[in-house]
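J.: Have a look at this prediction, sequence included:
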Amino acid sequence: MFEYMTAQDAAELWGISVRRAQRLCKENRIEGILNINRAWLIPKGAVKLADARKR
């Protein structure tokens, strides 16, 4: 069975805001995410994406 973390857990792990983690999920930029009852579930093995906003 797969193990998941919440957007809040991912934000703490990756050093970003919770809102940014939720936005990455909403834009489908993280593979294997699930949205169950308005809670984003992110696979524990997911890697943080490079910030495309910075050049």
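T.: Nice, thanks for sending it over. Numbering: from 1, shown residues only.
J.: only C-alpha atoms for contact and neighbour calcs from this point on.
T.: Will do.
J.: for the chain, what spans make up the helices?
T.: 7-14, 18-26 (DSSP state H).
J.: In this structure, where's the longest strand?
T.: For the chain, the longest strand by residue count, based on DSSP state E, is strand 39-43.
J.: Of the helices of the chain, which is nearest Arg53?
T.: Proximity to Arg53 (CA to CA) singles out helix 18-26 among the helices of the chain, at 11.7 Å.
J.: tell me the centre residue of this protein?
T.: Centroid check for the chain by CA atoms, centre = their mean gives Ala21 as the closest residue, at 4.6 Å.
J.: next up, a second structure to put side by side with the first:
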Amino acid sequence: MEYMTAQDAANKWGITRRRVQILCSEGRIKGATKMANLWVLPKDAEKPNDARKCKNGDKK
């Protein structure tokens, strides 16, 4: 399996490296693993949906 770093994912998804690290630590990216002090993600990992957005325009 091929992997990418948190920085590679950040560039690919248009978000910050820190945000990718937070998503990894929250377990929201399937297959993300921490090796020493570096998060690695599968190359085919998908950006998780923004949990702040409501489905179907419903407001909470």
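T.: Arrived safely. This is a predicted model, so every value here is computed, not measured.
J.: Quantitatively, what TM-score do the chains reach?
T.: Overlay of the two chains. TM-score (TM-score structural alignment, normalised by the length of structure 1): 0.91; 54 aligned residues with a CA RMSD of 0.8 Å.
J.: In a markdown table: the helices of structure 1, plus distance to Val47 of structure 1.
T.: Below are these laid out as a markdown table (distance: least, CA to CA, whole Å):
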| stretch | distance to Val47 of structure 1 |
| --- | --- |
| helix 7-14 | 9 |
| helix 18-26 | 12 |
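J.: out of the ones you listed, nearest to Ile42 of structure 1?
T.: helix 7-14 (6.8 Å).
J.: re earlier: how big is the offset of the longest strand of structure 1 relative to structure 2?
T.: Following superposition, strand 39-43 of structure 1 is found to deviate from structure 2 by 0.3 Å on average (mean CA distance after the TM-score superposition for structure 1).
J.: could you say what helices and strands that strand packs with?
T.: strand 4-6, helix 7-14, strand 34-36 (3 or more CA pairs under 8 Å, 6 or more residues apart in numbering; DSSP states H and E).
J.: could I get the ones you listed as a markdown table with distance to Lys54 of structure 1?
T.: Listed next are those as a markdown table, based on distance: least, CA to CA, whole Å:
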| stretch | distance to Lys54 of structure 1 |
| --- | --- |
| strand 4-6 | 25 |
| helix 7-14 | 16 |
| strand 34-36 | 27 |
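J.: Quick check: Trp40 of structure 1 touching Arg23?
T.: No - counting by CA atoms under 8 Å, Trp40 of structure 1 does not reach Arg23; the two are 10.2 Å apart.
J.: Which one's more surrounded, these two?
T.: Trp40 (18 against 13; other CA atoms under 10 Å).
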